[in-house]
Structure formats: C-alpha cells, structure tokens
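# Return atomic coordinates for the entry below.
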Amino acid sequence: MPHHVKYAEQMSALSSNPQVRDALGLSEKMTSLNGTLNFITFITEEEEKKRQYSRVMLDENKDPIGVITLKDVDWNKRTCHMGTWIGYPFWGRGYNALAKKEILAIAFFKLDLKIVFAGAKKTNTRSLKAQEKLPYISLDKGKEFPNDLEQIEASSKKTLVFDSVKFPLKKFKLPQEKNSAFPKKSSFFVSLR
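Below is the predicted model:
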C-alpha cells in the first residue's frame, strides 16, 4: 500500500520498538509521530522523482506491519537497493519472504530493473539469517559490486554484508494472482498495493 498519513501512528509505534529502532539505527526523534510524518512526506516526494518505490506492508487484517522499499534506483544501470523493516510483533511469521517476493516482482516485471541489492549490517544477524533463507538471493556480493557496496555503506554509515538478486531470477516464481505474488491458499497476506 502506498504510504499515507493514516498509517503514521501505527508505523511510528512499530518503528519505535527498541528491537526495530535499534536494528535500523534510528533515533527516537525519527520514529516519533512527527518523524514518521516527515518520512511519509519524504518518501512520497522521492517516488514522484522516481528515486524510490516504497510500500507499507499490510497483514491479512489490512493493518500495517512494516515497510519495504526499493531505493537508490539507478535507471541507467537498472539497479536499486532494497530495504525492509517489520514490526517486532510480526517477526518470525514469514512476512519478510512474502514481502520480498512481492517487491521483487514489482522491481523486475513492472519497473524493468535487472539487479536488486539487499544489504544488512554485519551486526544484524536476524536480517542476515532472513536473507540466507531466500533461495533466489546471491549472498555476499560486495567484491563483485564494490562501487554499489561503497555507495550504500556511505549512505547508511554502517559496514554491510551485500547480497543481490539478478534478473532473470532463479528459484523465483512469477506472481500467481493478478494483484499479488502470493497464492490464495497462503495462510499469510501481505499487501503492497
């Protein structure tokens, strides 16, 4: 779902949780309601400039559970960086893999990108393990893409493990429904539209 101020209070509460805020390296000011409203304004402007594509992740009850973003879109190289955070109450429920599958379908089939990079702080073992579970991701690609790694480390001010997903995708199935990458039988639902 596109970002909207109607989600601001819930998103602020989710991102303010110390497990999420600390993993993302955000300040209390950034995760406050005002900080969240500023983020929504920023991300809306970035989308209009076609620099980012960001969505609020909604669960089966249409409640916000996190954010997933394609950022630093380079239209010449057809690349971008992917960032995700999920609210602490929703960790371990499979939403990460579902959201990544949906956003990658958008990246490769709607935006016609060729490579999506996924970085995680070396100290964020939870994110690293989550990425290792994805069968279509190529792990530790920093040496293959040193300039891209340097760019994202500079913007995040963190040392990262740098993974990538290239098109054509191996071990990745096309969306099975017209509006979602997830089958109807799935016990999960993550809406990004």
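
# From now on I want contacts and neighbour counts done on CA atoms only, so please keep to that.
Will do.

# Tell me where the longest helix sits in this structure.
Longest helix of the chain, by residue count under DSSP state H: helix 33-48.

# Next secondary structure after that helix?
Note on helix 33-48: by DSSP states H and E, the next helix or strand toward the C-terminus is strand 53-58.

# another one to check against the first:
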Amino acid sequence: MISETARLILRPWQESDAEDLYRYASDPQIGPIAGWPVHTSIENSLEIIKGVLSKPETYAVVLKSAGHAVGSIGLMIGDASNIGLPNDEGEIGYWIGVPFWGQGLVPEAVNEIIRYGFEDLNLKQLWCGYFEGNTKSKRVQEKCGFKYHHTNENIPWPLMNDIRTEHISCLPKNEWKEKINQ
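Here you go, the predicted structure:
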C-alpha cells in the first residue's frame, strides 16, 4: 500500500531510507519510550529496515514537504500483534522524529491507517498500546477515537531488557463509523 494524506505519504520502507531512519531513531527520546533501543549507526538502521520495518503493513511516514521518511507506522494483524489478536483485528504502532512532534502528523497518519484497516482490510477492531509515561502516545490514541481498555503490568520487555506497564486502548469499527459520520 502507498497512501497519501494532506501532508503525508505512507509507503513501504526502502533500504535507501537508512540515513533518514538513523537521523530520527538515534534520538534517545524516541525508541526507549516506544520499547526499542536507540539506533547506533546508519548500518544498524539499515538492518532494522531489512529485518523489522520490511514486515507486512509497515510504512515509512514521509512528510511531503521534506520528501523523506520522518517516522514509522505499522498495522500488525492477528498473530503479528504484540497483544495476541484474532485475524480480523489489528494493532497500530507508530513513532515520529522529535522535530515533528506537536504538529498533528501522527494523528494524521494513524487516522489513515485506521481508515485502511477498517475499509480496505475489513478489520473489526483496532488496538493501540503505550507504555507508562508515554503521554504523547496516549494523547494520539485519544485524538483518534481509541478508548482505554485495560492495563498489563510487569510485562518483561526483552528488546529493552526491562519490565514495563502497558496501557491498551481499543477502537471498534462501529464506533469509528459513528465518529466519521458525525
């Protein structure tokens, strides 16, 4: 899928994005709060593109005005999710580089992935999670219509070699339809 919004293009990651990925993913304000280690080199970012960001339904968030990737968004369907979902449900994950915080770009990307998940993939329900303390991610979910569902405490998180508390929110398709038809 390649999709456009007013300010963004969502497209598959390319190996040529490694330098841009490293530029933003090497910032310690991004990865650790999202659950992954800071990128240590362009080569490290290239390996992440090849191994993680090449998975199905994982997209570079490209700011049209910048012309390069500034973040990432993904839709993990069924077993691919981190929270164990049936095959007709998906989990959305996202991040964006610090210079682009506070501009409404992540909600714009998330709303497009929601539309894609419900209209094109016919998913019945979408989920999002955020780790304790990640108030920016919580706010994105609220803006996009997700409602708090439950909290998982004391989750071992091997990527960061720590224990986490994760808050899970949910958006059923029927609630999304009501929201867009208002």
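
# Which residues belonging to the longest helix of structure 1 are considered buried?
Across helix 33-48 of structure 1, burial judged by 16 or more other C-alpha atoms under 10 Å covers 33, 35-40, 43-44, 46.

# okay, the angle between it and strand 53-58?
Relative orientation of helix 33-48 of structure 1 versus strand 53-58 (axes from the mean of the first three to the mean of the last three C-alpha atoms, to 10 degrees): 130 degrees.

# Give the other helices and strands that helix 33-48 of structure 1 contacts.
Where contact means 3 or more C-alpha pairs under 8 Å, 6 or more residues apart in numbering; DSSP states H and E, helix 33-48 of structure 1 is packed against helix 8-16, strand 53-58.

# can you map out the strands along structure 1?
Assigned strands in structure 1, in chain order: 53-58, 64-74, 79-86, 115-121, 160-166 (criterion: DSSP state E).

# Show me which residues of the second one are buried.
So the one you mean is strand 64-74 of structure 1. 64-73.

# so how far is it from its chain's centroid?
4 Å (C-alpha atoms, centre = their mean, to the nearest Å).

# Contacts for that strand, please.
Strand 64-74 of structure 1 has contacts (C-alpha atoms under 8 Å, 6 or more residues apart in numbering) with 7, 10-11, 14, 50-59, 79-87, 90, 99-100, 103, 107.

# which residue in structure 2 lines up with residue 32 of structure 1?
In structure 2, residue 32 of structure 1 lines up with residue 41, judged by TM-score structural alignment.

# hang on, that match packs against residue 21?
No. Residue 41 of structure 2 lies out of contact with residue 21 (C-alpha atoms under 8 Å); the separation is 9.8 Å.

# who has more neighbours, these two?
residue 21 (27 against 16; other C-alpha atoms under 10 Å).

# How about the contacts made by the aligned partner of that one in structure 1?
Residue mapping for residue 21 of structure 2 onto structure 1 gives residue 11, with TM-score structural alignment as the criterion. Listed by C-alpha under 8 Å, 6+ apart, the contact partners of residue 11 of structure 1 are 36, 64-66.

# switch the cut-off to 10 Å
Residues in contact with residue 11 of structure 1 (C-alpha atoms under 10 Å, 6 or more residues apart in numbering) are 5, 31-33, 36-37, 56, 63-67, 86-87.

# With adjacent residues omitted, what lies nearest to residue 129 of structure 2?
Excluding the flanking residues, the one nearest residue 129 of structure 2 by C-alpha to C-alpha, 6 or more residues apart in numbering is residue 168, at 4.3 Å.
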